[in-house]
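>>> quick one, what's the 3D model for this:
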Amino acid sequence: MRVAVVVVTWNALGLTRRCLNSIRDQQLPAGTQMQLVVVDNGSQDGTAAALRDEPDVLLVALPDNRGFGGGVNAALAATSSDVVVLLNNDAVAEPGFLAHLVAPFGAGTPRLGATTGLVLLSGSFVPAGPTGPALVGHDGRRWARSSEDGVRLVNSTGNEVTRSGNGRDRDWLRPAGTVSAAAEVFGFNGGCAALSRAALDDVGGFTEPLFMYYEDTELSWRLRRRGWDVRHVPDAVTVHDHAASSGTASAFFLDHNERNRILVCLMHAPWAVTLRAAVRSAVRVAVGPQRRRRARALLAALARAPWALQQRRAVDRTATVPRAVPAALLVPDGASS
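Predicted coordinates for the structure are as follows:
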């Protein structure tokens, strides 16, 4: 089995080197060939020059920032591996990660499109008070990072989509020792996943106009509509500095998340889900905080709606599985399963 490990980076040489070193230390099953691929999205910090001299790295240096999906697509064009592993540049792979993540592809599962591992947040956390900076889980619990002894929290066991079209990490902020995630999950987490080249050849690569965020959810919809499975592999573990490159409070992060949530609904979700997503956004524009920013994101989604609907029709023409089948995997908007 030939495996290409793809890391997309932009102005983060130190993080990227740390990530690559964690892959270099991995033990691989007999007969597995690994290739390290770094896609540099036009960094200005010397990343391309620094990595060009590393003999075990295939560097794909792009002249500008094409986002996560564009970066992965450039790697796909430059490689011919049987399996493509995606790893965030701000993550570190734990021992055994790679072997566990790719093993299911050699286990006689011809319709396996993707595997997705267990992502832990870096550091430790303690319960947070009702005010002040905190990360908030699907269950409403608030957590603050702690320099003292705390608990390890889960970042993701794969991607799920709610019945109002919200794509999110399954098991987000659940204490690591309490999680026993089901093998079947709607979609893969793009920062900790392995994709079958056969599946990618079947459905196509990432949708580049999304640029960043929701690209993995969108591709998961297409995999599901063509009958490909996505499986969670709990022993494939990474530790992630969540949103180290853009920050979850940045306008860039929030705008792209809100815009792309609507667009992916238009491309794939049942109309009832799309309607709930649109109403949710409209209500937030009317009465929620940051109304001007939210209005800007909603208008950006509406401007791209004709394109999204065109994509919907294209997917429907080639789908072999009814929309209702993956839609049955959607979860309530409350606590994660």
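
>>> only C-alpha atoms for contact and neighbour calcs from this point on.
Fine.

>>> not counting its neighbours along the chain, what's nearest residue 296?
residue 255 (7.8 Å; CA to CA, 6 or more residues apart in numbering).

>>> so the one you found sits in a strand?
No - Residue 255 is assigned helix when assessed by DSSP: H, G, I helix; E, B strand; the rest coil, not a strand.

>>> I'd say it and residue 293 touch.
Yes - judged on CA atoms under 8 Å, residue 255 makes contact with residue 293 at a distance of 7.3 Å.

>>> structure for this one too, so we can compare:
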Amino acid sequence: MPSTTVVVVTWRGREHITACLDALARQRPHRTLVVDNASDDGTAGLIAAHPSRPEVLRLPVNRGYAGGLAAALPTITTRYVAWLNDDAVPDDGWLAALEDALDATPDAAAATPSMLLADGSTQSVGVRLTADGHGADLVLAGREVFGFCGGAALLRRDAVERVGGVPAAFFCYYEDTDTAWRLRLAGYRVLSVGPARVHHRHGASTNPGSRPFHRWNERNRLLTLLRCAPAGTAVRELVRFAAITALLPLRRATPDAANFHVPLRVRVLLEVLVRLPVTVAQRWRIGRRATVDRRAVWREWAGR
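This is a model prediction of the structure:
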């Protein structure tokens, strides 16, 4: 029996999913499960015709990357679950290297590979926690990192279930940082496995820099902090975000990036406030499961 189920979440992935599935067919034996987020561009036909015959979970609506992963998790019984973007093409030894790393490290719950961009430069070898609570890509790291890049990671299925699964309501972005936070709070480690390499068409499915991109990033960072970080840190960053939003109209010049547009930031704040009662309840449940103090995780990893 294979040790891993590789979950590929796709939405309108016709232009790139074939390369992803071709690469998966050359990996160590595993189960492939494609979650199709109601694609309407012919993606379903390409998946059905692929020689590897992947299993397919077709959702009636687009639930995003986080929602697709969450929908797949209850169907998985293998020891490991891999998260893989549909625009990622792993090298032949990718899965074997990640499985071997976790097999050899029982207290690690996740392994993250080297993700390379089209020009050969490194996009990520893991995720770091910035001093203000952002999850940011690392391009140089040792064996252990704070978190994993969700575009091509391997996780222990039982550990993910134990810490509450995948935050489906995030839609996309920060589902990996939030999960890494909860794994850290449960006492698990996260490994960076450089020899496991993945080539990533960054932004093929979403548009980095767009309004939805910044909305999901800003909202989900704040929700992650409210769910997982020390209370003082979470409140500080929420107040800071609100204060910057209030002061932006008074500044003579502001960056043109969408995350500095006041209407978008107000929408983010409203979405966070609407979710606040549920988020507080989730924070309580996360705290009940934790074996490591939130402040200890923050002290060890924030700003590194």
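
>>> overlay the chains and give the TM-score.
Taking TM-score structural alignment, normalised by the length of the second structure as the basis, the two superposed chains have a TM-score of 0.90; 291 aligned residues with a CA RMSD of 1.7 Å.

>>> show me which of residue 255 and residue 293 of the first structure is the more surrounded one.
Neighbours per residue (other CA atoms under 10 Å) separate residue 255 of the first structure from residue 293, with residue 255 holding more: 19 against 13.

>>> the residue nearest the centre of the second structure: which element?
Most central in the second structure under CA atoms, centre = their mean is residue 176, positioned 2.8 Å from the mean C-alpha point. Per DSSP states H and E, residue 176 of the second structure falls inside helix 175-185.

>>> what residues in the first structure pair up with that helix?
On the basis of TM-score structural alignment, helix 175-185 of the second structure is assigned to residues 215-225 in the first structure.

>>> check stretch 62-75 of the second structure too.
Counting by TM-score structural alignment, stretch 62-75 of the second structure corresponds to 65-78 in the first structure.

>>> can you map out the strands along the stretch 151-300 of the second structure?
152-156, 189-200 (DSSP state E, counting those that start in this stretch).

>>> please identify which of the ones you listed is closest to residue 113 of the second structure.
Closest of the strands of the stretch 151-300 of the second structure to residue 113 of the second structure is strand 189-200, at 4.9 Å (criterion: CA to CA).

>>> can you list contacts of stretch 87-99 of the second structure?
13, 16-17, 19-20, 23-24, 26-28, 111-113, 151-152, 154, 193, 195-202, 204-205 (CA atoms under 8 Å, 6 or more residues apart in numbering).

>>> buried residues, that stretch. List them.
87, 88, 89, 90, 91, 92, 94, 95, 97, 98, 99 (16 or more other CA atoms under 10 Å).

>>> please say which position in the first structure the fifth one maps to.
It stands for residue 91 of the second structure. So residue 91 of the second structure corresponds to residue 94, using TM-score structural alignment.

>>> quick one, what contacts the closest residue to residue 88 of the second structure other than its chain neighbours?
In space, and not counting its chain neighbours, residue 88 of the second structure is closest to residue 200: 4.4 Å by CA to CA, 6+ apart. Counting by CA under 8 Å, 6+ apart, residue 200 of the second structure touches 87, 88, 89, 115, 116, 117, 118.

>>> point out the ones among the residues you listed that are inside strands.
88, 89, 115, 116 (DSSP state E).

>>> tell me which residue of the first structure matches up with the third one.
Read that as residue 115 of the second structure. Checking TM-score structural alignment: residue 115 of the second structure goes with residue 119.

>>> many thanks, have a good one.
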